[in-house]
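[1] Sequence unavailable; structure follows:
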């Protein structure tokens, strides 16, 4: 009887923990569902009109279905010679990576981050069971993944795609999210910090994605070494098979068992992997606010640098195949507003890729700035500001480091795209032009980052609005033409005021104006930060 009570008490309070999570994320979860799910839905709705004839479908299957770059990015989608297969292939990269990253962020936020801040210890001092937070995190991650999968399935059904294929794709997407929820729970037990747990979970996501891509390119059994491959081999829209779902469920069960076992072998608040001891004396650079900001964000900056450079190289390798793809479906040229052929078509697609990658880099700018909120709530900001460091220097140094790294990321994206394009086409004469084309969009990225600075400085609780602006800009970039947004709505995006390089000639005055706007927003944020109270959690 004692053993039975012990087992039952380990999950005592799960329902209360879930209600607390729902209360804390009453805005965050809907934003994820609207942002990620909405983008998937609009993308699914936008694809069918582009492939409304058998000839266009066949052309897509011939070009994209045999492209090594497409296989690397999206795997080998079943039924690629059908409309359902095309829709699944077009949304897979964004949907699969998106759902995995979403559950990682959400689960870490309500498990490891709560322990790191000390709030979980307060809850554990009540009747909350040892595994209650883990079980609540699992349930929350599963719920989020199922919501995204439901939105995706309904979107597919709404455009008339087969029911079996739509349900199979949605189930695979949900199970992929569930697996990575369990992966994140293991990472939470291994690392003693939220950043470390996110890093481990993100590394597993990246590894699985790359392994599936390499296996798809080589068309061998390597795809079976990745959960991404298992979800895709459920063959939605291509002779559906459900037995790979058993692999996803089995992996989830094993990972959850490992998470529970690891939790019993670590101290509360600590991780299985011991933290590396620091230096006996600090480096001289840490004596400055800029040096401290760089030290806190160097790992994140390095990860973004590697990821965005590779992303640029992948997109650059795709560009040479664009003319052949558009030749089989001239309406695709209308999406980017170019003639169906010639150099103008390539320039139009390059402009779209430059803009898309610029928007992606905004993610680093916003996250780097809003991390200051975590520093405040954890009490670490007060320790720094208790020294001779001025508030203006503290926030200004973070803004300066963020903008500097954002500029470096922009150059790296352009360089990656240039190299990928050169390798794909054999033309090495456009390296400088491609880097310059990417840099032309940097002022827009700086404005988005400056909005995050202004919000954190003046109204820190409204920091999520910076993410909302990023989500809007992403939707406007990818689907603005299809949505037919009014001019005044499009004008909210800073990128709408820039020339579409290389399709259009670069203009100095709009770029300079956006830089001035970014500087003004940054100054407003610093001024607001000097006047408000410091959050202490």
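    It's in. Note that the coordinates shown come from a computational prediction; the quantities given were computed from them, not determined experimentally.

[2] can we go C-alpha only for contacts and neighbour counts from here?
    Noted.

[3] now the helix or strand encompassing residue 216, how far from the centre of its chain.
    Assigned by DSSP states H and E, residue 216 belongs to helix 194-218. Centroid displacement of helix 194-218 relative to its chain, using C-alpha atoms, centre = their mean, to the nearest Å, is 13 Å.

[4] Show me which residues of it are buried.
    194-202, 204-205, 208-217 (16 or more other C-alpha atoms under 10 Å).

[5] what's the following helix or strand after that helix?
    helix 227-232.

[6] what's the distance between that following helix and the middle of its chain?
    Counting by C-alpha atoms, centre = their mean, helix 227-232 comes out at 19 Å from the chain centroid.

[7] hmm, back to that, touching the helix holding residue 216 from outside, list them.
    68-69, 71-76, 97, 100-101, 104-105, 108-109, 112-113, 116, 180, 183-184, 187-188, 190-191, 221-229 (C-alpha atoms under 8 Å, 6 or more residues apart in numbering).

[8] out of those residues, which are buried?
    Buried among the contacts of helix 194-218 (16+ other C-alpha under 10 Å): 68-69, 71-76, 97, 100-101, 104-105, 108-109, 112-113, 116, 180, 183-184, 187-188, 190-191, 222-224, 226-229.

[9] Put this next to the first one:
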């Protein structure tokens, strides 16, 4: 048994040296993101009890519970700290989880695919040594993040946010990073390659997020069975319950043991899930470039279209509960029935499409990133050895991303429409819902233009598109809460889109965004057609 962990300390020292710069950036960014905005919120709401109570009433809306989870606070205990934890924990936990899963799979399963792990096994290195070193690295990283985040919250010296509660807030997020990193280890053993492992990990995370949407409002006790629920069920700054941390720790040990059992029983480079057997003869569709591109991304595309449809359907299913939520509450009626007689459903729908459009943007960015990903792996050399031109390949990827953007947006719209139609007495028409959702498409396609520019001129830095995606989400979600300056809001493409039906369609803005996106894409093409191919091999 000891031999299975042989040279773990040596591997740990190696990966810490290799990943040090990335881990330092990771630690600083996550610490600032999770704990750096508390003082800003306190300045806005600390002396505004009426505004805080209005926000408390709004957050009990079933739509908001579906998005960010419930709070155990009552009116008298809904402090700035309770509001900060309620707003931040779930979405920040998703960020911790995604980064952890990407890092773990990249340093385990992807290294097997690249042949690095096989070279290590040629030396007297234990079968479980590399996995153990990665787990220890994740533990050390999140321990540092917990310390930094707690310290950052502490130095802001906000009334009601003491050290004990600040530590629980940070530990809740750190445990989510560790837990989901270890969960991805299981998929790294089950899958046949790193791409499938990532897909299964993200699919599992998405299903658990959707699952807690159903339980948080209708059956809160069932949310204790959901790993994502452990991020906010500690009720930080209200009850300060450490039980979810203990459950997450025990679950992590259990999942790690399962990952060990799976890894030691399989061959290197192999997986437990069977791979599809293909015909020795190519289908006619594979003889065309569009058919080839679609075939390579078919599973990715189908999963995302289904996920977008399901996300829309889940949000649409709670439309009927909103009228019950308002009831006879005069304050809520004043908040949600605005000038012009718009209902709470119409207001929620206009905000909801920000979230759904951002998901569509992530979908098409992931698809378009395949162009530079395949280039880095050296697979485009074989294509360019034929008569295929860079112009054709580039614009085919752009066209595919555009089609997927429209398809993804409509998939979310259709899910939202069918779900609200099944629960509302007077549902929205498909046309009204399509207009409210399709207006966001120019902003979604803007991400393609921005990524085109990076791929064309700075291909090794194309991952920076994810920084802008995170920025757009953060400004869209926290912009009104933190009162960012207008010039900061101006960098967020979603801020230029009208919230239909509350606002009128801005044709000038729509045309400008489409033209600007085309110019970015064209500039990217000029760079792509002239530069050398890159390779990570």
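    Right, received. Where do you want to start? Quick caveat, the model's predicted, so the values are computed rather than measured.

[10] Just the contacts of helix 194-218 of structure 1: which are in helices?
    Counting by DSSP state H, the part of the contacts of helix 194-218 of structure 1 found in helices is 68-69, 71-74, 97, 100-101, 104-105, 108-109, 112-113, 116, 180, 183-184, 187-188, 190, 227-229.

[11] Strands of the stretch 351-500 of structure 1, residue ranges please.
    Counting by DSSP state E, counting those that start in this stretch, the stretch 351-500 of structure 1 forms no strands at all.

[12] quick one: the helices in it?
    380-385, 391-425, 431-439, 442-458, 464-483, 487-490 (DSSP state H, counting those that start in this stretch).

[13] Kindly reformat those helices as CSV containing mean neighbour count.
    Output for the helices of the stretch 351-500 of structure 1, formatted as CSV (neighbours: other C-alpha atoms under 10 Å):
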stretch, mean neighbour count
helix 380-385, 15
helix 391-425, 22
helix 431-439, 20
helix 442-458, 27
helix 464-483, 18
helix 487-490, 11
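
[14] Quick one, which of the ones you listed gets closest to residue 169 of structure 1.
    helix 464-483 (22.5 Å; C-alpha to C-alpha).

[15] The closest one vs structure 2, average distance?
    With mean C-alpha distance after the TM-score superposition for structure 1, helix 464-483 of structure 1 departs from structure 2 by a mean of 3.0 Å once superposed.

[16] Can you tell me what sits against that helix?
    So helix 464-483 of structure 1 is contacted by 31, 35, 39, 42-43, 46, 335, 352, 355-356, 359-360, 362-363, 366, 448, 451-452, 455, 490, 493 (C-alpha under 8 Å, 6+ apart).

[17] can you do 7 Å?
    35, 39, 356, 359, 366, 451, 452, 493 (C-alpha atoms under 7 Å, 6 or more residues apart in numbering).

[18] what does stretch 486-502 of structure 1 give?
    Applying C-alpha under 7 Å, 6+ apart, the external contacts of stretch 486-502 of structure 1 come out as 347, 351, 437, 440, 444, 447, 473, 505, 506, 507, 510, 511.

[19] one more time with 8 Å, if that's ok
    With C-alpha under 8 Å, 6+ apart, stretch 486-502 of structure 1 has contacts from 347-348, 350-351, 355, 437, 440-441, 444-445, 447-448, 472-473, 476, 480, 505-507, 510-511, 514.

[20] Would you mind listing the buried residues in that stretch?
    Buried residues in stretch 486-502 of structure 1 (16+ other C-alpha under 10 Å): 490, 493, 494, 495, 496, 498, 499, 500, 501, 502.

[21] ok, so what distance separates the fifth one from residue 511 of structure 1?
    Per C-alpha to C-alpha, to the nearest Å, residue 496 of structure 1 is found 11 Å from residue 511 of structure 1.

[22] Quickly list what's touching both of the two.
    By C-alpha under 8 Å, 6+ apart, no residue touches both residue 496 of structure 1 and residue 511.

[23] Sweet, I'm off.
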